[in-house]
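Novice: Have a look at this fold, sequence not included:
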């Protein structure tokens, strides 16, 4: 059982499209042409896999139509055409909100109010409805838009188009030359045909069998990409599967599926549980595959996550999945492939659609159900004959998307007795688990991460094979879920213990039996920060932490606000040989003040200590004065990153064993002397003396006052950039005496430069346009004496810039510094004393994102300065209390994201509905006010 979130898509990757220019031109001409009709409808008609949705996406996202319509909406209809649900989905998408009413009249009234007087574009994707009365009910709510409104439909059926009385554009199969081009792109390296003419000859015959379907060409081309022998191509050409009789299945896709290895067939088939036409997260799908034991992990080989990544990438490379153009972590599957999955799976995988009759197949092992917002699925009795059920996956459909909240008063009757996997993650309304959960004798895995569960069944520990994953345990929050009960559970993954000071009897901690939780790989032990423990409490803390000894398989450990005077014995006896991350962190009112020296009680006296540790962090151990490690020759052999902060008394040298460090962070340790000759990354603030190979540094962050280095500069008045020829990232902060940054040579590697809170700094590095040619991001924070940008302007490759609390002189020189910079995409400005912004010609035309914040005196946005930004997509306005309204002319049609916050006068005018400025921004896809 699983609860997840899925989304639909109107995005498309244009690089994968060919041969549709004429179709696109025709539809755009139809959309932009003048007409006397109040509402016109066009249906794109064609068989599955032909590219109807892709063509509609191309048109929908084309900038030529942006200014033609006040509002746009994309709604995927799919096979079920329920008048109320479709109307509600259209309203939700237009208003970017959720309509909960079950009264059609109320929904239609709101929809008419939204569209009245506005020219709109509505795309209805994948329509199957052939009932004219149903369509006419929906259409009646859409006829009140302004003249020139359009509805674009995609459908496989000409009868559907006739039902809607629409114009029709019949999408044809790709022409032969485009078929070959698309096939070759996926079958051959660099689109180049193979030198062996046998490949080309067989390839042309295979292309012919694909029938001009783009999806089929991509899929079969991807299949052949790794086939190295002509004989492999011949076998695929001669496959009997090409003669498949089912008219709903594309033969080329069936051939591609047939040649998948068994493990990929299983993972592909699992997808059929999910609704059509949605986007999904890759990591989420991999986790589901893991839970179903689909990933074949061999002893000592890759982790399950790595195997899952490999499986996913294999399916992606064979075109079974496609990547969203808007979010590289989001993917989707064509509905024709979904049909193929249902065909090959038979009744083993069963998906119950929204408002479909509550019936299931008795042979179903995997079952999913889609519900509308606030719809309950408590009809478990209808599944009583589903004796083979292994997975139950509910999803809720809200605003045409699928979400991971489940409002259900759950009971677990006998029919679930064969469940193997129960996932209740992010069920934020769930406070307790069913009392008879322990009766699910076949349950192998239970997850309840990020829930409010405060009660678990008392006999859950009787399920000896059950793996339990939970994110946190709040000690003492309830008497119905105690720390002793954890001892009975086979815990997996990550677990945080909070409020450990509430353990009154330390033996309760021992009962948690963490030492035998061999699958618990990440552990956090935390006491409340707002306390001053007395001696008795400190002694109890020491016993509690001793009793919470984790297993030797632990990989990550964090200890926060521990009040004891010494480290637990299990930390020093080499029992944590697999730990790669260790953090000891304390806040103000609770500290390890009793620990003056770190030595054998921390890393032991053996020949080796923390053999796997890669990251070690100490914070706020205010009494710590010395680190003794001479006795352990092999301590920290794998340590790469060391962080020490807020140790004002720590002095002397760091242990010699730490010389191989790659990354070092030191903060507020003014008496410390350190040497890290191999370090490539440094983060330093208020440190003592440092010896490094400065010329090899890749990343440097420095701040504070006290600093002594071995290369001759004191980092007080001058920062010599030439001392750091390999730097890629430089961040200087809080140097109150720094006056200049000097350089004489070109720095080809520096890509990021941030200067913050340097009140005496008078200038930026000179000749930046020549000496910093690779700089991509520049941020200047609170440097009031910097009055201008360097002569020659800014580097031509600069893409992002942030100016915060800068002088008026620096802002005055901005126009000249940018100089029509063709690369700058993002600009953020904070605390500028201006009543109008931006001046005409100030900002480069390449800008796609503009952030304006804390302009206390800003009263208006200059339309002329904004309207020229034809590439601007994102506009963020924050903390401008006197900004009264948007320009009378409105905002650029190119803007797709608008955020307004801390601007009370403007926020009132931009409310939807009714705000005076709302019509000026109603066309924007995403608006936050």
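Specialist: Nice, thanks for sending it over. Owing to the predicted nature of the structure, the values given are computational and were not obtained by experimental measurement.
Novice: hey, let's count contacts and neighbours off CA atoms from now on
Specialist: Noted.
Novice: in the stretch 551-700 of the chain, which spans are helices?
Specialist: 569-572, 600-603 (DSSP state H, counting those that start in this stretch).
Novice: Could you check how far the last one is from the centre of its chain?
Specialist: So that's helix 600-603. 40 Å (Cα atoms, centre = their mean, to the nearest Å).
Novice: Ok, stretch 283-297 next?
Specialist: Worked out by Cα atoms, centre = their mean, stretch 283-297 lies 19 Å from the chain centre.
Novice: In addition, the following structure is provided for comparison:
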């Protein structure tokens, strides 16, 4: 127990990150599959999708090349199961690409057993995890049971702590049981709910199943069904909320009675509830969206409770599938021998194919689909034919069709008679590399309220969409182009191309201060993929520029700024060629949308200024508009167009490198939330003239800010967030009297903020704003929360006349080797104090002056080795990933242990 958690701490430790050039994490869980696990190692190493290769030798060759060019690597093989019956040759084959690579590379293994393959060579370096000490186990339980919200009733808290000490004696010192039971009790103020946990009795560390079952029984019945459904996926599976929630909706697990919320949003609430009770735990994978995993023992619980309904077909030796099964997942290479067994499952609602199959899949599925008329969900990952079986159109109950990463190039006309598609069918058109067009018969989508086209790189034409669609997302369709007739007939192509010339200096200027530079790296990666699709259609002279971008993407994102000038020049050359291609067309390609559309997302496709105006004209019900990575866009639509967008309340524009003007945005009189990110050509000025008065929240990242942008009188604006922008030395906030929350990050040019005297902020963040003057800093007044990255800046505030320290104080990313707090300052109002990712070697010596402090958090501060004297009011202390300090605070002999021994709630 706790093996994977310990390995995650090692994997994410800053020193480990700095030592290894590449880090990889793969969960093995019971069944070793050389091909699949090699693919997972490759994907973990490259942070991208593995190419489709049928030959293992070729794949391993690519992995060897990647590891050779990358330097030292760390590979974590999590939760392996090895016994004498395992094929030693398979282990040798899996590990072969790792042999004789860069000196200093390591493989870290976690296992429930202490027998390993000889190929791992780890017989002499096995660390066996022992039971936790009572005090440590209690601290772990309290960490999860009392994390949030804070219990303000001291008598209730005392009773809860008394019950907590009894509960842990019944959990067998199982960390998983402590985590799950504690998370289930978190936030519950009814003491009887706590006492109910005393019915759990675990005799030893290896039997936490009773605690897990107890926690499961406390879940809402609908969430219970969603949890059991997860057993369809293998152990170690990475659950993605975007993948799982549409499945739950299609299966009918999500409560549809709440008319004020979409079913997808309710499904997300279910997912988040499972996270909050530790049934899911996040796995950080660097620059990608965070997936979640389920502990093997929780997976065992789901499997045991759902065995009559859910079945995983993973072994060719299986001869019989229970006739009661409603949900089936398939992970065998050949389905032919199981075809008859599947056809006998008359109650079957779900077929999920997780891995590729080698059969003639059309023949197999034609027979299956003709027999199983009640299917709701059909998930055909890696479908190996160009066309789906016609019999799919006879599935009148089908709610969800997923042909992600398949070879489908044509959708059958018979699909249009399947009249029950819900919004969850949006996953049907994702990652189809061969699909060039959608059926012109719009009956296919006649009952869709949502449609997503994502990663369909050969899609060129979008047919007229039915009136039922209210939500449309088009993402990563680089050949999909929309242009107005006016632009084809009259637009001077050379003028549009010249507009890119200014981008070079502005891109370099903005991304010079961007921290971290991952956005620049991700946008380039997307653009590189798009250009590769266009290469056969444009001037071959771009190939060398494309190679320059490709070589840069092989670097670690943190290194890419070293060659940014060359990369930007290469991108501009490729972009000019793509612009020429778009304006060389002879036919108008408008984007005509249903008038009932409420939400529109366009990302990594081509739409010109004129085509966007045609598209938005008349969308009077549009509430949300998102434009990202649309490099053909130079200006937003005019006031004449946007004046009809009377419902538009949320606008997001990001990574549109050539966008220069927001033009008619002031006409959007209902706009409340505006997010502008990574638009380096966009110089924001004269805010009073261009921005609508209805704004409530404004977020700006990596843009150009002029001195007068914030001079507008925006009576409803309460929130401003600015990150990584170049600006004039002075910005004025004089008329923003409603402003409550101000966050400023990475602003190297900013020296002065005017109008601070009129602001009464609830929350203030000042992180890496190095040029801000002392006079300016001393004018801030903050009521609730303050975050700074410099103790010098903080002390300037503390010494200012009339400044009161807010209740929450956060020191984050402080680079100073030592810090001290102004001795004369009054800290009696501070109840919560945090130090996060600071480089200091010691904490301020006058922490004892914080006489009302109840919570102290010290996170990822690697150099701090001891604690100063602490105030007697302190009730909680949390220390995470601070190796030296954790050692100092260890009971009973740690140097700092006597200073925290009396604190009832502590976690290290």
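Specialist: Arrived safely, thanks for sending. In this text the structure is predicted, and so the values were computed from the model without any measurement.
Novice: follow-up on the earlier one: could the helices of the stretch 551-700 of the first structure go into CSV alongside mean neighbour count and distance to residue 764 of the first structure?
Specialist: Shown next, in CSV, are the helices of the stretch 551-700 of the first structure (neighbours: other Cα atoms under 10 Å; distance: least, Cα to Cα, whole Å):
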stretch, mean neighbour count, distance to residue 764 of the first structure
helix 569-572, 20, 49
helix 600-603, 20, 46
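Novice: out of those helices, which comes closest to residue 428 of the first structure?
Specialist: Among the helices of the stretch 551-700 of the first structure, the nearest to residue 428 of the first structure by Cα to Cα is helix 569-572 (35.9 Å).
Novice: Which strands or helices does that closest one pack on?
Specialist: helix 600-603 (3 or more Cα pairs under 8 Å, 6 or more residues apart in numbering; DSSP states H and E).
Novice: Where do the helices of the stretch 751-900 of the second structure begin and end?
Specialist: With DSSP H, counting those that start in this stretch as the criterion, the stretch 751-900 of the second structure has helices spanning 774-777, 791-798, 883-888, 897-900.
Novice: and what of the stretch 1-150 of the second structure?
Specialist: 3-12, 14-19, 34-46, 56-70, 88-95, 134-145.
Novice: So which of those helices is nearest residue 767 of the second structure?
Specialist: Here helix 14-19 is closest among the helices of the stretch 1-150 of the second structure (Cα to Cα), at 20.5 Å.
Novice: any idea how far stretch 334-348 of the second structure is from the chain center?
Specialist: 37 Å.
Novice: hang on, the earlier thing: turn the helices of the stretch 751-900 of the second structure into TSV, including distance to residue 755 of the second structure and mean neighbour count.
Specialist: Below are the helices of the stretch 751-900 of the second structure laid out as TSV (distance: least, Cα to Cα, whole Å; neighbours: other Cα atoms under 10 Å):
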stretch	distance to residue 755 of the second structure	mean neighbour count
helix 774-777	10	17
helix 791-798	16	20
helix 883-888	42	18
helix 897-900	44	17
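Novice: Rebuild these as JSON lines, extending it with distance to residue 435 of the second structure.
Specialist: Formatted as JSON lines, the helices of the stretch 751-900 of the second structure follow (distance: least, Cα to Cα, whole Å):
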{"stretch": "helix 774-777", "distance to residue 435 of the second structure": "57"}
{"stretch": "helix 791-798", "distance to residue 435 of the second structure": "56"}
{"stretch": "helix 883-888", "distance to residue 435 of the second structure": "52"}
{"stretch": "helix 897-900", "distance to residue 435 of the second structure": "63"}
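Novice: I'd like to know which of those helices is closest to residue 810 of the second structure.
Specialist: Closest among the helices of the stretch 751-900 of the second structure, using Cα to Cα: helix 791-798, at 10.3 Å.
Novice: so when I look at residue 266 of the first structure, I'm seeing a helix, right?
Specialist: Yes: assigned with DSSP: H, G, I helix; E, B strand; the rest coil, residue 266 of the first structure falls within a helix.
Novice: can I get the helices of the stretch 551-700 of the first structure in a markdown table with distance to residue 464 of the first structure?
Specialist: Shown next, in a markdown table, are those (distance: least, Cα to Cα, whole Å):
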| stretch | distance to residue 464 of the first structure |
| --- | --- |
| helix 569-572 | 27 |
| helix 600-603 | 35 |
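Novice: And these: which comes nearest residue 341 of the first structure?
Specialist: helix 569-572 (51.7 Å).
Novice: Now do the contacts for residue 711 of the second structure.
Specialist: 686, 687, 688, 732, 733, 734, 735, 736 (Cα atoms under 8 Å, 6 or more residues apart in numbering).
Novice: For residue 754 of the second structure, see how far away it is.
Specialist: Using Cα to Cα, to the nearest Å, we find residue 711 of the second structure at a distance of 10 Å from residue 754 of the second structure.
Novice: repeat for residue 60 of the second structure
Specialist: From residue 60 of the second structure to residue 754 of the second structure the distance is 60 Å (Cα to Cα).
Novice: quick one: which of those two has more around it?
Specialist: residue 60 (22 against 15; other Cα atoms under 10 Å).
Novice: In the second structure, which helix is the longest?
Specialist: helix 564-583 (DSSP state H).
Novice: Buried ones in it, by neighbour count?
Specialist: For helix 564-583 of the second structure, the neighbour count (16 or more other Cα atoms under 10 Å) marks 564, 567-580, 582-583 as buried.
Novice: before we move on, what about stretch 635-645 of the second structure?
Specialist: Going by 16+ other Cα under 10 Å, stretch 635-645 of the second structure has these buried residues: 635, 636, 637, 638, 641, 642, 643, 644, 645.
Novice: Next up, the contacts around the last one.
Specialist: In this case it means residue 645 of the second structure. 618, 619, 620, 621, 622, 667, 668.
Novice: same thing with the second one?
Specialist: In this structure, residue 636 of the second structure makes contact with 609, 612, 659, 661, 662, 663, 664, 665, judged by Cα under 8 Å, 6+ apart.
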